[in-house]
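Enquirer: coordinates only, no sequence provided:
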């Protein structure tokens, strides 16, 4: 399985996630500059956290027009895997690959913390390494992480079972329905505000996030 990590001007978690896929999971991984237009060699696209284009205009709003994003959309439409983490989640909503949007945190402050997150679905390739309703701990670091959608869209997301992660206990940013991560109806595109790559190395005292990447690798290996 070959991973590609998209790098925009302002990405700052790209090396973190590449460390997980390349060094911890020993999977081929390459950095994909945002101006590239050929990602056909990749199985999984990761859009990492950071501040793409300085978060000017609106988080993810400029990044969605980068040349690589048209290729990411086509990659997803073919049923291949895409994950957007934090700023990457924002980019995926701006690109129309996921519904809803991410808005300013409820208290209008940047939040950097570790929070309990409940796994809502374990029948996805991404989450098969977890147990039903398992509560894990993941870091968050965002100023615009409040998930919002209009009433009809929110109902559709819930009815389709597209909520993959919810904040457990106190809602840190005011996200509607405590939503921390969602997928598309097909389940191959995942967006989440918490950072699984920052909870993947046991040396850091928490490896709850590693199982997300491990589950995907194991699922694809089993199908090979």
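Expert: Done, it's in. Bear in mind that the values here come from a model prediction, so they are computed numbers and not experimental data.

Enquirer: rest of the way, CA atoms for contacts and neighbours
Expert: Noted.

Enquirer: return the distance of residue 4 relative to residue 18.
Expert: For residue 4, the distance to residue 18 (CA to CA, to the nearest Å) stands at 8 Å.

Enquirer: between the two, what contacts are shared?
Expert: Common contacts of residue 4 and residue 18 (CA atoms under 8 Å, 6 or more residues apart in numbering): 29-31.

Enquirer: this is the other structure I want to compare:
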């Protein structure tokens, strides 16, 4: 059984979804970690959830990056600990410089809330090691600032180092511009760090871990990470 630390900031609204997914659905030892705590404890996996940390004042993730707990998250990641940032969590990880790039306002200037198709681009991370390259997952998005942006040199480096983990695609599995709900550069939906232990993604895998939700594709991402940790996980009903 893996120990999962779910961070909670003022304004987090997906922390309970992550807790439910990891504890009640996947049967792991999950607990909430308040942003003012100084340590993630004996965690095997740290999840930085979605929401609107600190009301997204200044810009999304900018204030949460300075929360006391984030200093230990940086330490945890540096030791090889698994860190998953989802939506606002992705924004926080970029602000904390655990991941490159930034998340800007959606190109449409509208909030995007719908199912998105994600093509698995890389299996060189524990979060996708159990998946197949080219596999297409259906995972919901819900964000106003999910437009992944980086300079061309950084984007080229991410591509060359196999660090683009997920890409938005259409029904045919093609990464056409129209498939990205936010205008992300090169249709990028998720990236990893060089070591592969830190993943940031805008879509919400914790919102699709049970068939009753329409798709359980999100469970595949959690199950892959848990398998890497050697945790036993039952079948998703």
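Expert: Sure thing, it's come through. Here the structure is a predicted model, which means the values were calculated and not measured.

Enquirer: in the first structure, what residue spans correspond to helices?
Expert: 14-18, 67-77, 87-94, 151-159, 210-223 (DSSP state H).

Enquirer: in the longest one, what's buried?
Expert: What that stands for is helix 210-223 of the first structure. 210-219 (16 or more other CA atoms under 10 Å).

Enquirer: got those as JSON lines, with distance to residue 128 of the first structure columns?
Expert: Below are these laid out as JSON lines (distance: CA to CA, whole Å):
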{"residue": "210", "distance to residue 128 of the first structure": "12"}
{"residue": "211", "distance to residue 128 of the first structure": "8"}
{"residue": "212", "distance to residue 128 of the first structure": "8"}
{"residue": "213", "distance to residue 128 of the first structure": "10"}
{"residue": "214", "distance to residue 128 of the first structure": "9"}
{"residue": "215", "distance to residue 128 of the first structure": "5"}
{"residue": "216", "distance to residue 128 of the first structure": "8"}
{"residue": "217", "distance to residue 128 of the first structure": "10"}
{"residue": "218", "distance to residue 128 of the first structure": "9"}
{"residue": "219", "distance to residue 128 of the first structure": "8"}
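
Enquirer: need the counterpart of residue 228 of the second structure in the first structure.
Expert: Counting by TM-score structural alignment, residue 228 of the second structure corresponds to residue 219 in the first structure.

Enquirer: that match - nearest residue in space that isn't next to it in sequence?
Expert: residue 125 (6.0 Å; CA to CA, 6 or more residues apart in numbering).

Enquirer: show the contacting residues for that neighbour.
Expert: Residue 125 of the first structure touches 188, 215-216, 219, counting by CA under 8 Å, 6+ apart.

Enquirer: equivalent analysis for residue 41 of the first structure, please.
Expert: Counting by CA under 8 Å, 6+ apart, the residues that residue 41 of the first structure touches are residue 2.

Enquirer: what's the matching residue for it over in the second structure?
Expert: Under TM-score structural alignment, residue 41 of the first structure pairs with residue 42 in the second structure.

Enquirer: quick one, strands of the second structure?
Expert: Secondary structure of the second structure by DSSP state E: the strands cover 3-8, 29-34, 45-48, 82-86, 102-104, 112-120, 136-143, 147-149, 164-169, 188-192, 198-201.

Enquirer: residue 158 of the second structure is nearest to which of those strands?
Expert: Relative to residue 158 of the second structure, the nearest member of the strands of the second structure by CA to CA is strand 164-169, separated by 6.0 Å.

Enquirer: average distance between the closest one and the first structure?
Expert: Taken over the aligned residues, the distance from strand 164-169 of the second structure to the first structure averages 0.2 Å (mean CA distance after the TM-score superposition for the first structure).
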